[in-house]
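Engineer: model this:
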Amino acid sequence: MPPNPEQVAGRPGPGAPSRPPGPPTQAPGGPAHGAPRPKGTAVASSAGRERPTPRSPSWGSRLRAALGTTPARVWALSLLCVATIAGLFGSATVTLDQARDGLDVLGRDAGPQAMATTELYLALADMDARVADILLMGTDHDLGSGRAEAESGYEASRAQAGRALLHAASLTESSEPTEPTDGETVEERNVQAVLDGIGAYEQLAAQALLLNDEAGAPPGEVDPAALQSHRQATRLMHTELLPKAFNLGLDSSAIVRTNHEEGRSSVALGLVWVGGAGVATVVSLIALQLYLRVRFRRRFNAPLLAATVGAVVLTVGVTLALNSSGGHQGEAKDEGLDAAMALARAGAITTDMQADQSRYLIDDSLADNYQQVYLERSQQVLFRPASNLDDYYARIAEVPEAFPNLPGSDGSDGSDPEDPGTLGYLGQDARDALLSGHEGALAEVLAAYNDLQVEDQSLRTAAREGDQETAIDVRMGISHTEDGVFPAYMDALDGLIELHQEEFADGIERGNAALAPWTWGLPVGALILLTLVVVGVRPRLAEYR
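Structural biologist: Below you'll find the model as predicted:
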């Protein structure tokens, strides 16, 4: 008989004894059939081999899957272009703002204030010179321009000193603190010391004038008590006030220089970011064009090509504007402000030299000392190698004759190679900073300065010969308001200073003009680039709707 199909299938046939239900059978070494498997265990294949359990896909796989379609890739490249354009706009905006801030600080804040602080030394020196002139006049109030003019000039210089102190205080307060002591910076302490010292000086000067008037001293013969008070006043001026005023001027120059250099460094770093963002924008736009060309088989995409050219123009334009503005700012500082401040210091020192002349005539016991100090200050203004005043007079007379060349080793006159040249505030530095076409202005200053030395030689010659009256007349003639050689010198110097101040103002204006078009040009340009990107990719994305 053929076998029972149910028996062949493993099932009991009719009449076979039934088995009680039990646990499912389990192959040796494996889990029971139907039992849950531990996570991660291999599953037997139909062929008897094990296969690993599927794992969740990685981020890289997901990204590749997300970018696996053409629209996704177009979107990704488009967003990259938008991001780089935004980066170009942001970096350019920040850098342009930094450049504008630097121009504002130099042109409207620190620069003018620093120039004003140089007037402090001039005002103090003029105060001291006026007091010495009044003492020299004695009872003759009509000598020179007269006592009333001298007193009026004293009051004007005192007011000018007060204004200059206010400028110095505002400048030091806005600067970084330097060696703070008891909550005050060194600069602030100097300002306060000068302010306090002016009050003490005025008391001593007023006492000297009062004692001399009460004694009825004739011209050139100062009362001993008045002379003693004047010595204290001028000692205070030259050991405390003028050195601190000069240092304040130097500090203000240092503040301007520091602000200028920090601004240039910030703009230079910004230029790197602008250039990097511009390159990234161009590269991303080119990548998008190449992909569209390959995928859609188009030769070029006109909007994206225009956006690429626009990105180049925007990057180069901003870079050139920043470089041009920085160049104008540097010219404004070097050829404008720095040169004007140096010439202003020359005027202040020359003013102090006038007081030395009067003191030379009223104080016989210290006359030699005042004469030596006069020579030292003269060398600061215009240096020529000389051991005494007579040699200095001769050397200075050569300067206006040789101009526009300057005597010394750097000239073309075959002079001594050991000669350091014509130095000082009116020397080689002034010649180097001279603006094109204005050589005559410096020549006029040098000629006027030589006239001062000629008159000084006449004054000292008369004094050595005992002709006090002639010496006093020469001194009063030097300082005479209308036709004195000193006012003529100061007028010529002020004219040269004004030229450099105009160069300073013009440089700031040119710097701002270079940046002005990008106030609106940058946002408009960035908006155009974004629009071109949208116009360039929208038709391609529309094909997949």
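
Engineer: hey, let's count contacts and neighbours off CA atoms from now on
Structural biologist: OK.

Engineer: Skipping its backbone neighbours, what lies nearest Thr319 in space?
Structural biologist: Leaving out its chain neighbours, the residue that sits closest to Thr319 by CA to CA, 6 or more residues apart in numbering is Leu271, at 6.6 Å.

Engineer: Could you list every helix and strand that the host helix or strand of the one you found packs against?
Structural biologist: Per DSSP states H and E: Leu271 is located in helix 242-296. On a contact count with 3 or more CA pairs under 8 Å, 6 or more residues apart in numbering; DSSP states H and E, helix 242-296 meets helix 70-104, helix 110-137, helix 147-173, helix 186-215, helix 302-331.

Engineer: would you turn those into JSON lines with distance to Arg231?
Structural biologist: Formatted as JSON lines, the helices and strands packed on helix 242-296 follow (distance: least, CA to CA, whole Å):
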{"stretch": "helix 70-104", "distance to Arg231": "45"}
{"stretch": "helix 110-137", "distance to Arg231": "10"}
{"stretch": "helix 147-173", "distance to Arg231": "18"}
{"stretch": "helix 186-215", "distance to Arg231": "9"}
{"stretch": "helix 302-331", "distance to Arg231": "44"}
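
Engineer: run this one through as well so I can compare:
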Amino acid sequence: MTATLNRPSAPTTPTDQRTTGLLASVRRLLFRWRTPSVLRALTGVILVLAVAWGVVVGGAFGGVRDGLSVIGHQAAPQVAASADLRFALSDLDAQVANVLLVGTDAEFAGNRRQALDTYEKRRVQVDADVQQVAANGGADPSTQRSIRTVLDDLGRYEALAGEALLLNENSHDPVGRPGAKTLDLYRQATGVMAHALKAAQELTNANHRILGDAYAVSHGDTSWSQSLVMLLGILVCGALVLLQLYLRWRLRRLVNPAVAVATLLVACLTVAAIVLLVNEQDKLKVAKKDAFDSVVALSEARALSYDANADESRYLLDQDHAADYERAFHEKAEQIATLPGVNDLGQYVQALDDAAARYQRDPRDVRFDGLFGTEVRNVTFDGEQAAAEHLLAAYSTYQRDDQGLRSLSRSGQLRQAVAFDVGTTSGTSNYDFGRYDEALQSVIAINKQAFDTALSEGEAALSGWTWLIPGLAVLVMLALVVLGVRPRLAEYR
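Structural biologist: Below is the predicted model of the structure:
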């Protein structure tokens, strides 16, 4: 006789017991009601959740679209206009210094004409920038106050600079030696311009903060929307699964095809919506963090560079304050590319050459901070690395030119120093400054293009689908649920 051995059953864990008890409770609750009532109740819950899901998805897409619009079409143009305003103001004063520096000497007639033409060009540019900032600045009190300051200072500056230029034109002072009255007027004009530049910088800072706030809100809202879309999607799928199980328990139907398709549809669309929101969040990051932060840093560097270039001319023009202008030049250079342990311009040039060489050999070896440090630590896009290396090399060349200019001045060769300063042929300071400015604009253009591309791609991904996707999804899903439940209800008539 063969004995039958009883195999011991697997131990039941507390978690299994709680899960089994929960399912049993739900089943008892549902079986207490009449089947048509349960089906109608479950269908109603599903319909409410489905509509809520659609509203949340549509609202999330609309919020991202609005965020892209605010950043791309409102805040960013304001930052760009205020940064361009500071650059134009800086160059405006630099051109006045150059005109006064060369005087009426026939040898420098071409340089004088070019400086006057650039001065008029910058005046037009300043007016356009102020109008754009004022038009888009709204009623923000600090923005309006800064704009009024710039306009008031600009009027005073043009009056003082115009009088200085007129005196200079009617004089026959030697190159680099304007009359005392002319020099006094220019000193006053420069002081007024310094105040205007401070107001312009405040405009840039304020608009950059607005852009940062808009990005933070849009980025945070997108993260919150992802969680809410996922939660509601899970709830809708859970309700549909519960309906499917009830139909199986109560009506002995293995699978309700319509409800199964509706469940799959919600799951797929929820995943698709989350993927789209994640992609849009990435576009926001690329536009703001990777691209526009570099645009702002480099635009600030450009404005400082033009102001520093004006300091060179002021250094030659106003010998009584030459040390002050040399110190101002060094301070601006340090803001552009901060080099540790550097105390004077001579050390700065050597340290800059070394840092640029190290960076070219290994882009991870960054030995400088400042605005250029911000850029090279944020290199992201195709061609940006090579453009950044070229920028540093051009900046080093310009800084070496500055040392040559000061050496000529200290040795008493003022005329040669002026010619080197305002010259536009290869091997002169202004020529190399122009090449440096082109390199700077090239890096700005790469980041600006990336910014525009990220925004346009983000907007294109949402175009026309903000409410169409969730709307169609909800309508199709409702039709499937009704199609799956209605025939079952008809069995009880």
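
Engineer: TM-score for the pair, please.
Structural biologist: Here the TM-score for the pair of chains, by TM-score structural alignment, normalised by the length of the second structure, is 0.89; 462 aligned residues with a CA RMSD of 2.3 Å.

Engineer: quick one: stretch 227-239 of the second structure to the first structure mean distance?
Structural biologist: In the superposition with the first structure, the average deviation recorded for stretch 227-239 of the second structure is 1.6 Å (mean CA distance after the TM-score superposition for the first structure).

Engineer: Other residues contacting that stretch?
Structural biologist: If you take CA atoms under 8 Å, 6 or more residues apart in numbering as the criterion, stretch 227-239 of the second structure is touched by 42, 45-46, 49-50, 52-53, 56-57, 263, 266-267, 270-271, 273-274.

Engineer: The same query, at a cut-off of 7 Å, please.
Structural biologist: Ile46, Leu49, Ala50, Trp53, Val56, Val57, Thr263, Val266, Ala267, Thr270 (CA atoms under 7 Å, 6 or more residues apart in numbering).

Engineer: follow-up on the earlier one: columns distance to Gly275 of the first structure and mean neighbour count on top of the helices and strands packed on helix 242-296 of the first structure, output as CSV?
Structural biologist: Formatted as CSV, those follow (distance: least, CA to CA, whole Å; neighbours: other CA atoms under 10 Å):
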stretch, distance to Gly275 of the first structure, mean neighbour count
helix 70-104, 8, 19
helix 110-137, 30, 26
helix 147-173, 35, 19
helix 186-215, 40, 18
helix 302-331, 7, 20
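
Engineer: and Val454 of the first structure, which of the ones you listed is closest to it?
Structural biologist: When those are compared by CA to CA, helix 110-137 sits nearest Val454 of the first structure, at 19.5 Å.

Engineer: Which residue numbers in the second structure does the closest one align to?
Structural biologist: Alignment of helix 110-137 of the first structure against the second structure: residues 75-102, by TM-score structural alignment.

Engineer: residues in contact with the residue lying closest to Ala75 of the second structure once chain neighbours are set aside?
Structural biologist: Nearest non-adjacent residue to Ala75 of the second structure, counting by CA to CA, 6+ apart: Leu211, 5.1 Å away. Residues near Leu211 of the second structure by CA under 7 Å, 6+ apart: Ile71, Ala75, Ala76.

Engineer: Stretch 83-91 of the second structure vs the first structure, average offset?
Structural biologist: Stretch 83-91 of the second structure sits 0.5 Å off on average (mean CA distance after the TM-score superposition for the first structure).

Engineer: Show me what that stretch is in contact with.
Structural biologist: Taking CA under 7 Å, 6+ apart as the rule, stretch 83-91 of the second structure contacts 122, 125-126, 129, 197, 200-201, 204, 299-300, 302-303, 306-307.

Engineer: how long is stretch 424-435 of the first structure from one end to the other?
Structural biologist: End-to-end span of stretch 424-435 of the first structure (CA to CA, to the nearest Å): 18 Å.

Engineer: per the alignment, the residue nearest to Ala75 of the second structure corresponds to what in the first structure?
Structural biologist: Checking TM-score structural alignment: Leu211 of the second structure goes with Val256.

Engineer: From Gly263 of the first structure, how far off is that match?
Structural biologist: From Val256 of the first structure across to Gly263 of the first structure, the span is 10 Å (CA to CA).

Engineer: And for Glu498 of the first structure?
Structural biologist: From Glu498 of the first structure to Gly263 of the first structure the distance is 26 Å (CA to CA).

Engineer: For the two, work out which one has more neighbours and name it.
Structural biologist: Gly263 (21 against 14; other CA atoms under 10 Å).

Engineer: correct me, but the more buried one touches Asp101?
Structural biologist: No: in this structure Gly263 of the first structure lies outside contact range of Asp101 using CA atoms under 7 Å: 8.1 Å.

Engineer: For the residue positioned nearest the centre of the first structure, give me its contacts.
Structural biologist: By CA atoms, centre = their mean, the first structure has its centre lying nearest to His260, at 1.0 Å. By CA under 7 Å, 6+ apart, the residues touching His260 of the first structure are Gly102.

Engineer: Tyr395 of the second structure - nearest residue in space that isn't next to it in sequence?
Structural biologist: Leaving aside its sequence neighbours, Tyr395 of the second structure sits nearest to Tyr436 (CA to CA, 6+ apart; 5.7 Å).

Engineer: In the first structure, point me to whatever sits opposite the one you found in the alignment.
Structural biologist: So, by TM-score structural alignment, Tyr436 of the second structure is matched to Tyr489.

Engineer: Let me know the distance separating that match from Leu382 of the first structure.
Structural biologist: Separation of Tyr489 of the first structure from Leu382 of the first structure (CA to CA): 14 Å.

Engineer: same thing with Leu459 of the first structure?
Structural biologist: Note on Leu459 of the first structure: its distance to Leu382 of the first structure, by CA to CA, is 20 Å.

Engineer: follow-up on the earlier one: count the neighbours of the residue nearest to Thr319 of the first structure for me.
Structural biologist: 22.

Engineer: what does stretch 404-412 of the second structure correspond to over in the first structure?
Structural biologist: Using TM-score structural alignment, stretch 404-412 of the second structure lines up with residues 458-466 of the first structure.

Engineer: so how far is the matching stretch from its chain's centroid?
Structural biologist: Here the centre of stretch 458-466 of the first structure is set off from its chain's centre by 49 Å, with CA atoms, centre = their mean, to the nearest Å.
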